[in-house]
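Undergrad: Turn this into a model:
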Amino acid sequence: MNLRCLIVDDEPLAHDVILRYMEDIPFLEKAGQCYLATEAFAFLSHHAVDLIFLDIRMPKLSGLDFLRTLNQRPLVIITSAFEEHALESFELEVIDYLLKPFRFDRFLKAANRALEQHMLRKQPALPQVPAMQHDMELLYIKSDKKLVQMPLDDVYYLESLGNYVKVWAHDHFLLTQRTLGSFEEQLPGEVFIRIHKSFILNRKFVHYIEGNTIRLRNGKELPLGKTFKHVIKLFPG
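TA: The predicted structure follows:
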């Protein structure tokens, strides 16, 4: 599986480095080169691209402003000489941030990460399993290229990590590429309660609630969000 790559950078030397590194990575395929972000608009309107190597500080339009204008974004790896844009870049869900000058091993690591994300995008979506109202209902979780069945009774809580979710069962978890909101729609609301923007909790594992903290029976403590304090009335006592 190859990644069709577009280089967007106003520095010819940067193009040379990326092209030289790409020669030693068989799954990277050059789709095109642009020296301004404004040129990339026209290119993307006529060519399909899987991955963009994107500089930030360019004339007329910065790389990040260009990225914000894209409705359907390819995977993006930032290549910049300035580290102060890293946080803003990751908020735009870029795959990696390469600080110039970068070595081949660092470039290869970013490329492998992009290939993994590309493969995840190409996997067919799993059908949603409707929640049922009995204790032995199974939650189907796609994790590490496997489809895992987990009884709802074993699920302590779910923790959001951006576009990923950790599904915790006692002291271990499965990581799956889904949003917490998609789980909230699927799980039975009388058992699984949203207690925070990043957490859904199985109410049967609650030990006690103190202030803004919920302590579970396994000793784990979870935050109770300010906008979710109304859920306290759902617990007995």
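Undergrad: contacts and neighbour counts: CA atoms only from here.
TA: Noted.
Undergrad: hey, where'd the helices end up in this protein?
TA: 12-22, 37-44, 63-69, 86-91, 104-122, 180-186 (DSSP state H).
Undergrad: Any chance of those helices in TSV with distance to Gln133 and mean neighbour count as columns?
TA: Listed next are the helices of the chain as TSV, based on distance: least, CA to CA, whole Å; neighbours: other CA atoms under 10 Å:
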stretch	distance to Gln133	mean neighbour count
helix 12-22	53	15
helix 37-44	48	16
helix 63-69	43	16
helix 86-91	38	14
helix 104-122	31	15
helix 180-186	12	15
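Undergrad: I'd like the structure of this one too, to check against the first:
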Amino acid sequence: MKIQCIVAEDEPPARELLVSYIERVDTLELKAVFSNALETFNYLQTSNPQLVFLDINMPRMNGMELIRALQVKPKIIITTAYRDYAVEGFELDVLDYLVKPVSFDRFLKSIARYNQYFLQEKITSAGDEAETAFSKAYMYFKVNKELVKIFLKDIFYIESIKDYIKIFTKEKAVVTYQRIGYMEEKLPESRFIRVHKSFIIAKDKISGYSGDIVRLEKIEIPIGRNYKQGFLKAIQ
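TA: Below you'll find the predicted structure:
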């Protein structure tokens, strides 16, 4: 998908240069060109470009006034002949600051900065979604004649006791008829790790480790010889 962008620049040579740069980059799509900030402001009330190339010194309304007036801001790259606005621009969370005349390689660096920002946003968004899904995940375990609901986020560790397992949370411990191997298969690998033939632990509950011991707050869990390499790789 192309990055939709607009140009707001009152000087024709500078405007034409930015337009030519945008047309040379396959990942960019020019949606509109304006010669003043007020027209740009009106456009942004009904349209949502991802990237704005914005000049500072324009008639009727300058670029900084435009940025402050926007309730919802696209990513903005300032273009100006003056360096005086750099600090103020970054305080307003602009993506980059280009000093005229803008070279093509400096222009590309700004696009690369946008791409890095967009990638980080996707990673963060995916991480937030995964965190939300995990916080709601649970399993039911048969304890005596009752099915007990346990949220995965609450599990500290699981201990194998022959054909049973003991599941420890901060508030309680429950014993159920189940194999630890089954739990190893069902629990998300990104959240839990088997550190011993008899123990599975929650990664986010680890508070420290040394030698053949991993500590979950005040609880010490042995690290089996056959599991140590996998444990060290997982936490690093």
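Undergrad: Put one on top of the other, what's the TM-score?
TA: Put the two chains on top of each other and the TM-score (TM-score structural alignment, normalised by the length of structure 2) is 0.54; 148 aligned residues with a CA RMSD of 3.0 Å.
Undergrad: returning to what we had before: just put the helices of structure 1 in CSV and tack on distance to Asp55 of structure 1.
TA: Putting these into CSV (distance: least, CA to CA, whole Å) gives the following:
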stretch, distance to Asp55 of structure 1
helix 12-22, 9
helix 37-44, 9
helix 63-69, 6
helix 86-91, 11
helix 104-122, 14
helix 180-186, 32
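Undergrad: Show me the one of those helices that comes nearest Pro130 of structure 1.
TA: Smallest distance to Pro130 of structure 1 across the helices of structure 1 (CA to CA): 6.1 Å, for helix 180-186.
Undergrad: counterpart of that closest one in structure 2, which residues?
TA: Aligned using TM-score structural alignment, helix 180-186 of structure 1 spans no residues in structure 2.
Undergrad: And the contacts of that helix?
TA: 128-131, 158-160, 164-165, 192, 194, 198-200 (CA atoms under 8 Å, 6 or more residues apart in numbering).
Undergrad: and with 10 Å instead?
TA: 128-132, 139, 158-167, 192-194, 197-200 (CA atoms under 10 Å, 6 or more residues apart in numbering).
Undergrad: how far does it sit from the chain's center?
TA: Here helix 180-186 of structure 1 is found 16 Å from its chain centre; the criterion is CA atoms, centre = their mean, to the nearest Å.
Undergrad: hang on, isn't Ile201 of structure 2 packed against Tyr157?
TA: Yes. In this structure Ile201 of structure 2 lies within contact range of Tyr157 using CA atoms under 10 Å: 4.2 Å.
Undergrad: got any residues that touch both of these two?
TA: Common neighbours of Ile201 of structure 2 and Tyr157, using CA under 10 Å, 6+ apart, are Phe168, Phe192, Ile193, Arg194, Leu216, Ile221.
Undergrad: Most neighbours among those, which one?
TA: Neighbour counts for the shared contacts of Ile201 and Tyr157 of structure 2 (other CA atoms under 10 Å) peak at Arg194, which has 24 neighbours.
Undergrad: Now do the SS call for that one.
TA: strand (DSSP: H, G, I helix; E, B strand; the rest coil).
Undergrad: Make sure it is actually in contact with Leu232.
TA: No. Counting by CA under 10 Å, Arg194 of structure 2 does not reach Leu232; the two are 11.5 Å apart.
Undergrad: State whether Lys205 of structure 2 and Ile235 are indeed in contact, as I suppose.
TA: No. With contact defined as CA under 10 Å, Lys205 of structure 2 does not reach Ile235; the gap is 11.7 Å.
Undergrad: Looking at the two, which is more packed in?
TA: Using other CA under 10 Å, the more surrounded residue of Lys205 of structure 2 and Ile235 is Lys205, with 17 against 10.
Undergrad: Spatially nearest residue to that one, not counting backbone neighbours?
TA: Leu216 (5.6 Å; CA to CA, 6 or more residues apart in numbering).
Undergrad: which residues does the one you found contact?
TA: Phe156, Tyr157, Ile201, Ala202, Lys203, Asp204, Lys205, Ile206, Ser207, Gly208, Tyr209.
Undergrad: Show the buried residues in the contacts of helix 180-186 of structure 1.
TA: Buried subset of those (neighbour count, 16 or more other CA atoms under 10 Å): 139, 158-161, 165-167, 192-194, 197-200.
Undergrad: Of the contacts of Leu216 of structure 2, keep whichever come out buried.
TA: Looks like these have Phe156, Tyr157, Ile201, Ala202, Lys203, Lys205, Ile206 buried, using 16+ other CA under 10 Å.
Undergrad: Go through these and flag which are in strands.
TA: Counted as lying in strands by DSSP state E, out of those, are Phe156, Tyr157, Ile201, Ala202.
Undergrad: on that earlier part again, and of the contacts of Leu216 of structure 2, the nearest to Phe34 of structure 2?
TA: Closest approach to Phe34 of structure 2 among the contacts of Leu216 of structure 2 (CA to CA): Asp204, at 51.1 Å.
Undergrad: What residues in structure 2 pair up with stretch 201-210 of structure 1?
TA: Alignment note (TM-score structural alignment): stretch 201-210 of structure 1 is unmatched in structure 2.
Undergrad: tell me how far the ends of that stretch are from each other?
TA: Using CA to CA, to the nearest Å, the end-to-end distance of stretch 201-210 of structure 1 comes to 16 Å.
Undergrad: how about the nearest residue to Gln149 of structure 1 once chain neighbours are set aside, what does it touch?
TA: In space, and not counting its chain neighbours, Gln149 of structure 1 is closest to Tyr140: 4.8 Å by CA to CA, 6+ apart. Residues near Tyr140 of structure 1 by CA under 10 Å, 6+ apart: Leu126, Pro127, Gln128, Val129, Leu147, Val148, Gln149, Met150, Pro151, Leu152.
Undergrad: from what I can see Pro59 of structure 2 touches Asn36, true?
TA: Yes. With contacts counted by CA under 10 Å, Pro59 of structure 2 reaches Asn36, the gap being 6.2 Å.
Undergrad: neighbour-wise, which of those two wins?
TA: Taking neighbours as other CA under 10 Å, Pro59 of structure 2 and Asn36 compare with Asn36 leading, 23 against 12.
Undergrad: I'm done for today, thanks for sticking with me.
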